[in-house]
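Undergrad: A structural model of the following input is requested.
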Amino acid sequence: MTWLITGGAGYIGAHVARAMAGAGESVVALDDLSAGVPARLPAGVPLVRGSALDPDLLRRVFAEHRVTGVVHLAARKQVAESVARPTWYYAENVGGLATLLDAVAEAGIRRFVFSSSAAVYGTPDVDLITEDTPCAPVNPYGETKLAGEWLVRAAGRAHGIATVCLRYFNVAGTAAPELADTGVFNIVPMVFDRLTRDEAPRIFGADYPTPDGTCIRDYIHVADLAEAHLAAARRLTAEDAAGDLTVNIGRGVGVSVRELVTLIGEVTGDTRPALVEARRPGDAPRAVASADLAAKGLGWTARHDVREMVASAWEGWQRLHGR
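TA: Just a heads-up that it's a prediction; the model follows:
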């Protein structure tokens, strides 16, 4: 059994490759290296440089590596960019997925794990978001992830492909400094970047209906997320694997932005007060996962807390920036 991991040299993809290979799974990574770093991949994991949108390349990779399952992480994922370039996001994230699923069906591959996002929910007004919470994405990125889920499930029904869709909440941390996130798009590296440039961290909105006025989010350690992919792959290799499963990947614990910024200050030793700026459009006051179905359907629960996320991310940040 060999798993192809698209986007396998990326921040999340390399963690997934490491977790799966470390558990004895045979894996091969496919990455166009637009954001991926080959050195992140563990020894013995082959890297094919190219795009998951290239059907001829997919056919060759499937045949040469005898691929029997796919973990699809490759995607465009920046919200602001999706608002500015919606047609490109649909072409890359949905059109590219259609190309991949066609190749999967043609090759007779019957196992597929899809990287989705809590962005499919939009801004629900609930204490805990379950998989039955209505989906109402508020940006093109979230729309492409929801459309991707529909497409994965439809292709699964049409071609007998067993599927799992994983709806990630807020990913942070690193399992090893060399696997650190090189982007500055999520809150933890954004605060690190501000502090490194001797600037105060920013909080967007402090007048939300929450205990301290700032947004509350569910943060998941990337190492735990990688283990969730391994659990999904193992579920799909079970003798009775069939149908589809869609699950939230979070801890079920809410942390406010102000609490997170305070914790970052404790870890880094830079405790300067944050600047409070205007709200950003589309930010929900609260977005916390119910993780019950992941525990029941995948046998998976998160093990790492937020302090571990921040401390590991800071170690990786320092390595990346020569500190």
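
Undergrad: alpha carbons only for contacts and neighbour counts from here, please
TA: OK.

Undergrad: what's the burial count for E92?
TA: For E92, the tally of surrounding residues (other C-alpha atoms under 10 Å) stands at 18.

Undergrad: OK, contacts around the spatially most central residue of the chain?
TA: Geometric centre of the chain, nearest residue: Y168, 5.2 Å, by C-alpha atoms, centre = their mean. Listed by C-alpha atoms under 8 Å, 6 or more residues apart in numbering, the contact set of Y168 reads S115, S116, S117, A118, L225, N248, I249, G250.

Undergrad: Here is the second sequence; please produce its structure so I can put it next to the first one:
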Amino acid sequence: MTWLVTGGAGYIGAHIVRALSSAGLAPVVIDDLSSGHEAFVPSGVPFVEGTILDRALVERTLRDHDVEGVIHVAGYKYAGVSVQRPLHTYQQNVEATRIVLEAMQAADVANLVFSSSAAVYGTPDVPLVTEDLPKRPASPYGESKLIGEWLIRDQAIALDGALRHTSLRYFNVVGSGDPVVYDTSPHNLFPIVFEKLLAGQTPRINGDDYDTPDGTNVRDYVHVADIAAAHVVAAQRLAAGEPVEAAYNLGSQNGLSVRQIMDAMARVTGIDFTPEIGPRRPGDPDRIVATGDLAARDLDWKNRYTVDEMVRTGWEARRAASLV
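TA: Okay, the predicted model is just below:
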């Protein structure tokens, strides 16, 4: 029996594929390579190139590989850009999730781990985000993830328990668990800073007048290997028929400021720089940090990496890619 990873050629998906293999669960990958890279898929792992908007392809993949569960990671993950591309975002995240659910029902696949997002909470006004906090997404991306959770919930109700599922919500995923795989997003803080440093340019902080100890906004940064491990435990619990919550936050509990990240970047890379200070980005809250208590209880969730280790693993993977 195998687990299908949609988006398994992407940064997060490729780490989940490796974690599945390490746990003795056979993965198969489907990815359209719109943002993923076939080179991220380990040798020997079956790879199907194609879009999950193709229902026949998804169903055929499920049947051909005797899939027992799906880890649904594929999606359009750019919250800021989703404001300019709402229709594309809904197609990639909502319609695609509906199609995956439809194909799963047709192929009698009963287990689903959904890669959701803490963006479903919007801009919370509490120090720590918990799973029961009201959902007020502030972008089409966040809305699409919340709708995805609703679709899964409603399908499970319609199938009277024949679909077992959980959704994992997280914020800023960083670092690398394999020197072959690194974050290639043009919108995430770590790759933006890495590219600036590699080009001999100075990274920038967007605003230093927030209501935080050092004036820069505080976010949840979690290591990609920890994220991958939690997906695997969730899959194992579903397959074993063990109880799971409908959703879990994979949060850091404490958070890190952008200036703390910049200090770690300089410290770990050995490149001494003083970040430029730019204006605030509209709508950026002072602090968003989630608790991970439920996930710690059920999914062996913990933060195993310091900020320096997060930076070091990401930097080493990005530099290794430059040498290829």
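
Undergrad: So after superposing, what's the score?
TA: Put the two chains on top of each other and the TM-score (TM-score structural alignment, normalised by the length of the first structure) is 0.96; 322 aligned residues with a C-alpha RMSD of 1.4 Å.

Undergrad: Which parts of the stretch 1-150 of the first structure are helices?
TA: Using DSSP state H, counting those that start in this stretch, the helices assigned to the stretch 1-150 of the first structure run over residues 11-22, 55-64, 79-84, 86-89, 96-107, 140-159.

Undergrad: buried sites along stretch 278-293 of the first structure?
TA: Going by neighbour count (16 or more other C-alpha atoms under 10 Å), the buried part of stretch 278-293 of the first structure is D283, P285, R286, A287, V288, A289, S290, A291, D292, L293.

Undergrad: ok, so what distance separates the first one from R217 of the first structure?
TA: Right, D283 of the first structure. 10 Å (C-alpha to C-alpha, to the nearest Å).

Undergrad: contacting residues around A287 of the first structure?
TA: So A287 of the first structure contacts T123, P124, V126, D127, L128, I129, I216, R217, D218, G254 (C-alpha under 8 Å, 6+ apart).

Undergrad: one more time with 7 Å
TA: Contact analysis of A287 of the first structure by C-alpha atoms under 7 Å, 6 or more residues apart in numbering lists I129, I216, R217, D218.

Undergrad: now do E277 of the first structure
TA: R202, I203, F204, G205.

Undergrad: G213 of the first structure now?
TA: Per C-alpha under 7 Å, 6+ apart, neighbours of G213 of the first structure: A206, D207.

Undergrad: In the second structure, what sits opposite it in the alignment?
TA: Under the alignment defined by TM-score structural alignment, G213 of the first structure is paired with G215 of the second structure.

Undergrad: Where does that match sit: helix, strand or coil?
TA: Classification of G215 of the second structure using DSSP: H, G, I helix; E, B strand; the rest coil returns coil.

Undergrad: before we move on, the earlier item: lining up the contacts of A287 of the first structure with the second structure, which overlap?
TA: Retained in the second structure by both residues aligned by TM-score structural alignment, their matches' C-alpha atoms under 7 Å are the following of the contacts of A287 of the first structure: I216, R217, D218.

Undergrad: returning to that earlier point: select from the contacts of Y168 of the first structure the one having the most neighbours.
TA: Using other C-alpha under 10 Å as the neighbour test, the contacts of Y168 of the first structure are led by I249, with 33 neighbours.

Undergrad: Keep only the contacts of Y168 of the first structure that stay in contact in the second structure.
TA: For the contacts of Y168 of the first structure, the contacts that are reproduced in the second structure, applying both residues aligned by TM-score structural alignment, their matches' C-alpha atoms under 8 Å, are S116, S117, A118, N248, I249, G250.
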